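S.K.: make a model of this:
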Amino acid sequence: MLKLKDIKSVYFIGIGGIGMSALARFFKQQGMNVAGYDRTPTPLTDTLKQEGIEVRFDDDVESIPQTFKDKQSCLVVFTPAVPVTHAELQYFKKNNFQVKKRAEVLGLLTRGMEGVCVAGTHGKTTISSMTAHLMKQSEVGCNAFLGGITRNYATNFLLDEHSSYVVMEADEFDRSFLHLTPHLALVSAMDADHLDVYGEASKVYEAFNEFVQLISPGGALLYKEGLPLELPDDDVEVFTYSAKEEGDFYPFNLKLVDGLYKFSLKTPFGKIHHLKMGVPGLLNVENAVGAIGLSLLAGVDEDEIREALPNFKGIRRRFEYRIREENLVYIDDYAHHPEEINATVASVRALYPGKQLTVVFQPHLFTRTRDFADGFAEALDKCDRVFLLDIYPAREEPIEGVTSQMIVDRMQLEKVKLLKYYDLKEELKSDVPEVILTLGAGDIDKLTDDLEGHLKLFIFNE
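M.R.: Predicted structure coming up:
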């Protein structure tokens, strides 16, 4: 079996994925030859190429660079999102290369370092990025593999040769997080999701319960108050957190000042006063409580947290302001599950009470749309006007009868419409929104620049 010390080259199949690209950057920083395949060019693959990583877009075995055809020194990393019929993947497997899922490689890293692993059906990207920021700005320091591009560092990968900690998302998709060995672990949510993998909600819960049993002796678990977790053994410390119910970590004296929350925090180690958020939204207060809890458990002190927290600028596509004017607000968010939409809409309503809220939503995956059509309808009914785009298929083939119309048919809201993106501009001309949200985990992010420019015309014309 190929050992990490013997690796000279690493080839990634699906290198443009947010998690895969972070690993690619890590191995590049370690001085290894790195290249990979992805289906289409994106801003992220452009950045990788600028950093000296070769990215190819044709699934052609013959054009794989010769450097990556030596099985004695080349590690192949792939994402489960790549179909099993992929020609390059088939070539490496048939020729007995060391072929590993991204999660398996992250698992190797957690066994060599102190893993700070953030799990949950939603919230994990923001919490892990906040945690990494708080630790990075402290004497403790950290390495990090993140599921989003942080606005503070303009990357999804952080390197600190002097820190033994590595912060990462613990992804439940395909049970990937069961490859990890956390030292500190957080669980933010256990909603039914990825039922194409798990089949039923009970299997999702089983996987999360297996995950927390993987925490190494002497480590700690922090989980959201009320989650139905089977707690690990006595050699692992256990804490709870919440923004709405009292837990071991719990905010109080919460105040909204100029669109950002200030609060104090109750912790098992005493109270921390004068904390201020750098990103908006009540949902981010709860995310911050979890991140602060992990940071304290890792040894970050309260003064370092108090100084770093307001400087956290957020993550691209996580409650990201595109326009923030008196007469027009545009926020873009990655929400793609009914509970995430509920949380995002509630945060917007708290910030802009009385304002008319327009949502543009692109459903992600046919199976998720089928399984949660009722939940999506209920969440979107809390808005004032909704435009639904076609389903983004990602790794899936179409399912007969499953379209965005399924959600429309279940909604009670009068102002709801299924349309193509290019018709959206015309719709907005006749009824300019006060607050508009774009939501989804597909390729809706390719449309946001264009929509932002179009909406700014309304401000200019006024």
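S.K.: C-alpha from now on. contacts and neighbour counts both.
M.R.: OK.
S.K.: helices of the chain, residue ranges please.
M.R.: Here the chain has its helices, by DSSP state H, at 18-29, 43-50, 87-94, 102-112, 124-136, 195-198, 201-212, 282-298, 302-308, 338-351, 366-380, 405-410, 424-430, 448-461.
S.K.: quick one: closest of those helices to Glu230.
M.R.: Among these, the nearest to Glu230 by Cα to Cα is helix 201-212 (5.7 Å).
S.K.: can you list contacts of that closest one?
M.R.: For helix 201-212, contacts defined as Cα atoms under 8 Å, 6 or more residues apart in numbering pick out 172, 175, 177-178, 185, 190-193, 195, 198, 221, 228-232.
S.K.: before we compare anything, build this one as well:
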Amino acid sequence: MSKYHFVGIKGTGMSALAQILQDLHVEVQGSDVEKRFFTQKALEDRNIPVFPFNKDNISPGEIIIAGNAFPDTHEEIVRAKELGLPVYRYYDFLGDLAKKYTSIAVTGTHGKTSTTGLLSYVFESFAPTSFLIGDGTGSGNDKGKYFIWESCEYKRHFLHSTPDYCIITNIEFDHSDYYKDLDDVFSAFQELAMKVNKAIFACGDNEKLQMIQSHVPIVYYGFNEENDFQTRHVTFLKDDSGTEFDVYIRNEFYGHFKIRGYGNHNVLNALAVIAFCNYMNVPEKLVRERLAAFRGVKRRFSESKLPGVDQIMIDDYAHHPTEVRVTIQAAREKYPDRNIVAIFQPHTYSRTMTFMDEFAASLETADHVFLCDIFGSAREKSGKLSIHDLQDRIAGSRILHNSNIDDLRQFDHSVLLFMGAGDIQKYQNEYKKALKS
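M.R.: The predicted structure follows:
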């Protein structure tokens, strides 16, 4: 039996892939930094060994899968090559794995994790399916004919696959450490579209997606009447009941649906799933039931009530100005009678610098704003700005540290909305400790 070693196994995609391979009866282990990440629990629950980085972790006979953040000079990768072991990059291995199935890639600048999670939850009830979600969740089905995975546009990694079907949620400018501008981002998605084998499902409300060309059919979904699949009569329900909406296919009524989430972005994610499932002849009743039951993915509007105070804590991965804005809006729609306190940790110096004014404008839609130090990430550990540069653009905003975490207690009957793609959970944990003391 093959044994796989993951270099950087705590990454969201790497953790999920390790779980898939284990489900497919493969021996799996991995290594990473000793710092704890939210992806670790799933690995621990499956008893997948995780070691600190060390070249001695690499043994003859292993197959190495290397995370995207780790260069070829990493000690474990160097050791693997000295032993003549096969070394695959994460995105290359995914591309090869997808070829064994009828494959569905879910991509886009925003919303791909939530959409992948929702599609996997709905579709696996229709047909045996393996899936990889970018929140660190993976599931392998050895009887599965389908593979659904979150496909990332960073550094054009998604071009290492040739999916049968592809959902594209939107195209916006991001990853300014790699892409030059929006046109450069579009060119990557355009190249992907030409690699899709059977059909594309794209949000027609996005201007750039209307320009996509492909050799296969493109099915458009969205709010606008020109879309093949259109949603109408959206109602955000009170009492934590979710959102209801109608779906029309080429202006003919198809069905009435309900989801637990809030915000137009979640309606669009659901509509993408509805469009794909209709194309694949999944019964409407089954889609409707599964959509209503889905509870979301990790770190996407994950809620908890805090003890001893009238506050609701929400943890969200939002790290782009558009994501920040729609997440704040979703919190307002779900809790219209509460103040929204945004606690934001920027992710990477390059993104913060590129979107400084946009971040400020999005955060100002909250009632109160706290800012945490910029999270540099493994690929970018320093920059030419600090969190104070963003603070200067947001009137009344404050810097949050462990030393003043108790200041959050003053916001009675509020939503504490923690947003960021780094380690913002450490501030959440500190506040929970403060409430117990």
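S.K.: rewinding a little: could you say which of the helices of the first structure is packed most deeply?
M.R.: When these are scored by mean count of other Cα atoms under 10 Å, the highest mean neighbour count falls to helix 124-136 (a mean of 28).
S.K.: what range in the second structure does it sit on?
M.R.: Taking TM-score structural alignment as the measure, the second structure aligns residues 112-124 with helix 124-136 of the first structure.
S.K.: and Leu182 of the second structure, what's its match in the first structure?
M.R.: Using TM-score structural alignment, the partner of Leu182 of the second structure in the first structure is Ala201.
S.K.: if I look at its match, how far off is Tyr223 of the first structure?
M.R.: Noted for Ala201 of the first structure: a distance of 19 Å to Tyr223 of the first structure, by Cα to Cα, to the nearest Å.
S.K.: next one: Phe211 of the first structure
M.R.: Per Cα to Cα, Phe211 of the first structure is found 12 Å from Tyr223 of the first structure.
S.K.: and Leu363 of the second structure, what pairs with it in the first structure?
M.R.: By TM-score structural alignment, Leu363 of the second structure lines up with Leu380.
S.K.: do you know how far the nearest residue to that match once chain neighbours are set aside is from Ser430 of the first structure?
M.R.: With sequence-adjacent residues excluded and distances taken as Cα to Cα, 6 or more residues apart in numbering, Leu380 of the first structure is closest to Val386, at 7.1 Å. According to Cα to Cα, Val386 of the first structure and Ser430 of the first structure sit 15 Å apart.
S.K.: cool, Ile13 of the first structure as well?
M.R.: Remark: distance between Ile13 of the first structure and Ser430 of the first structure (Cα to Cα) = 45 Å.
S.K.: with Leu447 of the first structure instead?
M.R.: According to Cα to Cα, Leu447 of the first structure and Ser430 of the first structure sit 20 Å apart.
S.K.: for the aligned partner of Val77 of the first structure in the second structure, give its distance to Lys55 of the second structure.
M.R.: In the second structure, the residue paired with Val77 of the first structure is Ile65, using TM-score structural alignment. Shown here: Ile65 of the second structure relative to Lys55 of the second structure, a distance of 14 Å by Cα to Cα.
S.K.: do Val28 of the second structure as well
M.R.: Relative to Lys55 of the second structure, Val28 of the second structure is positioned 17 Å away (Cα to Cα).
S.K.: of those two, who's got more company?
M.R.: With neighbours defined as other Cα atoms under 10 Å, Val28 of the second structure and Lys55 compare such that Val28 has more, 22 against 14.
S.K.: nearest spatial neighbour of whichever residue in the first structure pairs up with the more buried one, chain-adjacent residues omitted?
M.R.: Superposed on the first structure with TM-score structural alignment, Val28 of the second structure falls opposite Val34. Spatial nearest neighbour of Val34 of the first structure, excluding adjacent residues (Cα to Cα, 6+ apart): Val10 at 5.0 Å.
S.K.: just confirm the one you found contacts Leu75, I think it does.
M.R.: Yes: counting by Cα atoms under 8 Å, Val10 of the first structure does reach Leu75; the two are 4.8 Å apart.
S.K.: of the two, which one has the most company?
M.R.: Leu75 (26 against 21).
S.K.: do you know how far that one is from Ala291 of the first structure?
M.R.: To Ala291 of the first structure, Leu75 of the first structure is 33 Å away according to Cα to Cα.
S.K.: who touches stretch 252-259 of the second structure?
M.R.: For stretch 252-259 of the second structure, contacts defined as Cα under 8 Å, 6+ apart pick out 242-248, 267, 270, 284, 288, 291-294.
S.K.: now, which of those sits nearest Gly13 of the second structure?
M.R.: Checking these against Gly13 of the second structure with Cα to Cα, the nearest one is Phe294 at 21.0 Å.
S.K.: how about that closest one, what's its partner in the first structure?
M.R.: Using TM-score structural alignment, Phe294 of the second structure pairs with Phe312 in the first structure.
S.K.: ok, that match - contacts?
M.R.: The contact partners of Phe312 of the first structure, by Cα under 8 Å, 6+ apart, come to 130, 133, 152, 277-279.
S.K.: what is the burial count for Leu396 of the second structure?
M.R.: Actually, residue 396 of the second structure is Gly rather than Leu. Neighbour tally, Gly396 of the second structure, other Cα under 10 Å: 12.
S.K.: tell me the contacts of it?
M.R.: Counting by Cα under 8 Å, 6+ apart, Gly396 of the second structure has contacts 368-369.
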